Every structure is written in structure tokens, then in C-alpha cells.
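**Q** only the shape, not the letters, is given here:
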């Protein structure tokens, strides 16, 4: 069944935006009476049927509605975006498919990417939401400085995955200890010693994702996957 994203859905009918209407009618060849599914990204799952197959204003009639409660365990990953944006796009797509509630982007001392536009990443997140059937669209946060970010998190549920020497706990051992977790993933050159010290001084605990040295986007996805396995 074809799925559409309807963030502003209310009432018993919904009209697809023009680009989605054209895709539904001209590409998918949907006709009156055909069944479709709508997601609002806020837990709402809607059954619908095509009422008017207009390529500019395809109107749908809502035939059913269920609501999925938020997950009991909240997964938040804060990652320094890579210079090659394709790798961050891949991460966002896969993280949404696996299940993540929030993604923040960090500007670190060793970051190669200092600016980030969310529009493209938000579209990828919506596409992954529709493909995977997830009911909740993750929150994507604007790029912000590492220091400002760590000053605003709850240290008791926040962990930093760094490569410096020292004692680190496996993320799988601690990710399920509370109602949620936030994992910090640094740039390709890792967090700077000063950033690590700042995080530890805030009470943020160091963790490891395993023995391998992972790329930034792989480490970020590994953190999401680990948190999902722990709470399953």
C-alpha cells in the first residue's frame, strides 16, 4: 500500500500537496476508491481512500485512524556531521528506519563541516519514515557548538563515545539503564582532549561501541542500533 506523509492532517479529508498529487495520479496511477495510508509523524496512522484523483489536488477520504504511543525508551544521538554530506544523509535514513527519536548535530573543534542545512535531511527522514512504517518522525536539531550542547543535556543519561585512552564502558551495558539515552559521536578526528574533559567534568560518562575504529556515520548508527537492541 502506498504511504504519504500528512503532518497537518485534520478532519475527515486530506488533500495532497501538488507534487505528491502529481506523483500519486500520474506515476502511481491511483484512481478513486484506491486505498492508501497516511502518517502524520506524531504517532497517527490513517487509512484512507482516493476521493478525487486530480494531479494538482488529489483528495483523500479518511476511513480509519489508530495512534501509536511514543516509545518508552528515548534514543538521542548527537553527531558531528561529516564533510561529505552523503554520509550524513545515509545515517539519517538508516537511523530513522531502525528507530531514533532525536538527532542533534555538533560543531566540534576538529569538525570539517562548519555549516549544515537541515532541509535535505528532513526530506530524507520523511522518506525513511514512510518506507519503514514508523509512526513518529524524529526531531532534527540545527548544528550547534559542542560546549553549548553539553551544557544543556542531562549528564546522567548522556554518554560520550571517544577514542582516547582510559576506562570506558560498553554502551550496551548502560544504554538501557534509564528512560532514554543520548550518545555523543565526534568527527573523523575524534573529539579534542578539551572537549572530552569538558564532557567528563559535566558528569557525562565515556562509552565504547567496540574494538573497531568506526567512521562517524557508522558509529552514530551503531549507537542507535545498540540502544534499540537494549530496549527491545
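**A** Looks like it arrived, so ask away. Computed from a prediction, not measured in an experiment: that's the story for all the values here.
**Q** can we go C-alpha only for contacts and neighbour counts from here?
**A** OK.
**Q** residue 36: what's it in contact with?
**A** Taking Cα atoms under 8 Å, 6 or more residues apart in numbering as the criterion, residue 36 is in contact with 1-4, 47-50.
**Q** so it is in which element?
**A** Residue 36 belongs to strand 35-39 when elements are defined using DSSP states H and E.
**Q** helix or strand next in line after that strand, which one?
**A** Past strand 35-39, the next helix or strand by DSSP H and E is strand 44-52.
**Q** which residues sit against the helix or strand following that following strand?
**A** Sequence-wise, the next helix or strand downstream of strand 44-52 (DSSP H and E) is strand 59-67. The list of residues contacting strand 59-67 from outside it, by Cα under 8 Å, 6+ apart, reads 12-16, 43-53.
**Q** quick one: distance of whichever helix or strand comes after strand 59-67 to the chain centre.
**A** For strand 59-67, the succeeding helix or strand toward the C-terminus, using DSSP H and E, is strand 74-79. Here strand 74-79 shows a centroid-to-chain-centroid distance of 8 Å under the convention Cα atoms, centre = their mean, to the nearest Å.
**Q** which secondary structure elements does strand 74-79 contact?
**A** With contacts taken as 3 or more Cα pairs under 8 Å, 6 or more residues apart in numbering; DSSP states H and E, strand 74-79 sits against strand 102-107, strand 180-185, helix 216-231.
**Q** can you list the contacts of residue 36 in CSV and add neighbour count?
**A** Listed next are those as CSV, based on neighbours: other Cα atoms under 10 Å:
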residue, neighbour count
1, 6
2, 13
3, 18
4, 19
47, 17
48, 23
49, 20
50, 23
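**Q** residue 140 and residue 58, how far apart?
**A** Distance from residue 140 to residue 58, counting by Cα to Cα, to the nearest Å: 29 Å.
**Q** second structure follows, compare the two:
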């Protein structure tokens, strides 16, 4: 099954036209013909099955034959992760977190951040590609990068955690604190970790200090471990 993404498709639509790039991919790469079926999503949980009516490499069209709603997860996860020094590591994190299950991502700029700017257009494409690859109908929301102190000023519901590496400070293992079915926000710092002032500010905002294991992890690895821990805790048996 191949899943295509377009945010503009709605439940009222009965037909759909693909842009030039997707038309070429459908006809030239996937070798789809008139009468073949494909699947689309708008990123909001809807999956549309469509039959190709015109297999043209410049203007492929299809009629929608079935509409379904993919069930949402029982929990929601917001990862606030400092940009990594190397762009490809942050891109890897976004790809894998999308595959595992994340609802919202905010790049946070910290005192020890070596990178303070991101390229949202490229990151959005990576998230979209990972959503399609994993056959998910929900597109994670990528927020603009913000300073950590601004992020901490926003009120949030559910459980809130900060994963830091200060061993002399009290921390709990994340898997011991996660409550299934909750909204979860997790802060992941840069390569140089959060500053003491940032940790204190997060704790003052009721963030729970957590550890992700007995070894020190890179930023992108820590984010994936946190994402996977939340997913496993919420997995139904």
C-alpha cells in the first residue's frame, strides 16, 4: 500500500488531481494505470481510497471510492527537543519519532545550544515522508523554534517531564512515571545538556525530572528513547 498526502483533500471531495511531481511518481515510478487503486490522507486521520481515472505523468486524476477514519492513539506526545549541531541528526529524529508516534514537535533553543536556526520547509517534508512511509493518517505538528524560557511560560495539560543528565539531582526513570492515556510533554536538551538555571526553571513549572537510562545519550537518541518509552507504556496488551 502506498499512501499519498495532501492537506487540502476533504470528506466532501469525490475526485482528486495530483500535482506534476506526484503524477510522475504514480505513473512512472509506481507504474499505476487507469483502474488501479491508491490511498491518500489529509493528515487529520482520514484515509481516502481512490481509483485512477487518468494515468498521465503530468496530470494524474482519481475518483474517491471509499473514506475511512483511522483511530487516533489513546495518548498524545509533545516532544520539545533542542536542535542538534548536525542537521541530519535532527532530521533522523523527526523521521523516527513520526514512525513511532508523536503528535507535536517544538525545537527549543537552550543556553548550551550550538544551533539556533532550523529549516522548517525541509523538516516538514521529512515528517510528511515518514508519515506516509509508516501508513499513518496523522501528520505531527512542527512548531517554530522558540527559546526554552518562552516554551516554559506556556501552560500545558497532562504530564510534563524534563530529561537531563545531572546525576547529583533527583531523577526518576521515565517509564516509572508515565501514566497511560495521558497528554505528555517531554523536554530534551542539547549536546551540552540543560543549564542548571534551565533545569530549575522547568522544575519550578512542575516538570518532573527524569532519566532515560544508565548511559548518556545524544540529543536525537534521547528523543527517540523517550518517544519509544511513551509508546510502549501506552501499548495495549
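**A** The structure has been received and is ready for your questions. Since the structure is predicted, the reported quantities are computational estimates derived from the model, not experimental observations.
**Q** pick the most deeply packed of the helices and strands packed on strand 74-79 of the first structure.
**A** strand 180-185 (a mean of 25; mean count of other Cα atoms under 10 Å).
**Q** what does residue 13 of the first structure align to in the second structure?
**A** Matched across to the second structure, residue 13 of the first structure falls on residue 15, judged by TM-score structural alignment.
**Q** tell me which residues touch residue 140 of the second structure, please.
**A** Contacts here follow Cα under 8 Å, 6+ apart; on that basis residue 140 of the second structure touches 98, 102-105, 127.
**Q** so what does it match up with in the first structure?
**A** Here residue 140 of the second structure is matched to residue 138 in the first structure, going by TM-score structural alignment.
**Q** repeat that for residue 191 of the second structure.
**A** Residue 191 of the second structure is assigned residue 188 in the first structure as its aligned equivalent, the criterion being TM-score structural alignment.
**Q** state the number of residues packed around that match.
**A** The local packing of residue 188 of the first structure (other Cα atoms under 10 Å) involves 17 other residues.
**Q** same deal with residue 118 of the second structure?
**A** If we define neighbours as other Cα under 10 Å, then residue 118 of the second structure has 15 of them.
**Q** please apply the same query to the one 10 residues further on.
**A** With neighbours defined by other Cα under 10 Å, the count for residue 128 of the second structure comes to 22.
**Q** excluding sequence neighbours, find me the nearest residue to the most far-flung residue of the first structure relative to its centre.
**A** Among the residues of the first structure, the one whose C-alpha is farthest from the average of all C-alpha positions is residue 32, by Cα atoms, centre = their mean at 34.0 Å. Nearest in space to residue 32 of the first structure, with sequence neighbours left out and distances taken as Cα to Cα, 6 or more residues apart in numbering, is residue 50 at 4.7 Å.
**Q** list the contacts of the equivalent of the one you found over in the second structure.
**A** Residue correspondence, TM-score structural alignment: residue 50 of the first structure in this structure matches residue 52 in the second structure. Residue 52 of the second structure sits next to 32-38, 60-63 when contact means Cα under 8 Å, 6+ apart.
**Q** of the residues you listed, which stay in contact in the first structure?
**A** Contacts retained in the first structure from the contacts of residue 52 of the second structure (both residues aligned by TM-score structural alignment, their matches' Cα atoms under 8 Å), given in the numbering of the listed structure: 32-38, 60-63.
**Q** what is the nearest of those residues to residue 205 of the second structure?
**A** Compare each of those with residue 205 of the second structure using Cα to Cα and the shortest gap goes to residue 38, at 47.1 Å.
**Q** how close does whatever residue of the first structure lines up with that closest one get to residue 54 of the first structure?
**A** Here residue 38 of the second structure is matched to residue 36 in the first structure, going by TM-score structural alignment. Relative to residue 54 of the first structure, residue 36 of the first structure is positioned 15 Å away (criterion: Cα to Cα).
**Q** got it, and residue 29 of the first structure?
**A** Computed as Cα to Cα, the residue 29 of the first structure to residue 54 of the first structure distance reads 11 Å.
**Q** what number of residues lie near the counterpart of residue 215 of the second structure in the first structure?
**A** When the two structures are superposed using TM-score structural alignment, residue 215 of the second structure falls opposite residue 212 in the first structure. Residues near residue 212 of the first structure, counting by other Cα under 10 Å, number 8.
**Q** now residue 210 of the second structure
**A** Close neighbours of residue 210 of the second structure, defined as other Cα under 10 Å, add up to 22.
**Q** which of the three states applies to it?
**A** Going by DSSP: H, G, I helix; E, B strand; the rest coil, the secondary structure assigned to residue 210 of the second structure is strand.
**Q** what residues are up against it?
**A** For residue 210 of the second structure, the contact set (Cα under 8 Å, 6+ apart) comprises 161-164, 171-174.
**Q** can you tell me which of these stay in contact in the first structure?
**A** Retained in the first structure from the contacts of residue 210 of the second structure, counting by both residues aligned by TM-score structural alignment, their matches' Cα under 8 Å: 161-164, 171-174.
**Q** among those, which ones are buried?
**A** For these, a burial check counting by 16 or more other Cα atoms under 10 Å picks out 161-164, 171, 174.
**Q** state the pair within these that is farthest apart.
**A** The largest distance within those, taken as Cα to Cα, falls between 164 and 174 and amounts to 11.3 Å.
**Q** quickly list what's touching both of the two.
**A** Both residue 164 of the second structure and residue 174 are contacted by 210-211, under the criterion Cα under 8 Å, 6+ apart.
**Q** picking up where we left off before, can you select the buried ones from the contacts of residue 52 of the second structure in ChimeraX?
**A** Here is the ChimeraX selection string for the buried members of the contacts of residue 52 of the second structure, based on 16+ other Cα under 10 Å:
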select :32,33,37,38,60,61,62,63
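**Q** nearest to residue 200 of the second structure, of the contacts of residue 52 of the second structure?
**A** Scanning those for proximity to residue 200 of the second structure, where the rule is Cα to Cα, the winner is residue 38, at 51.1 Å.
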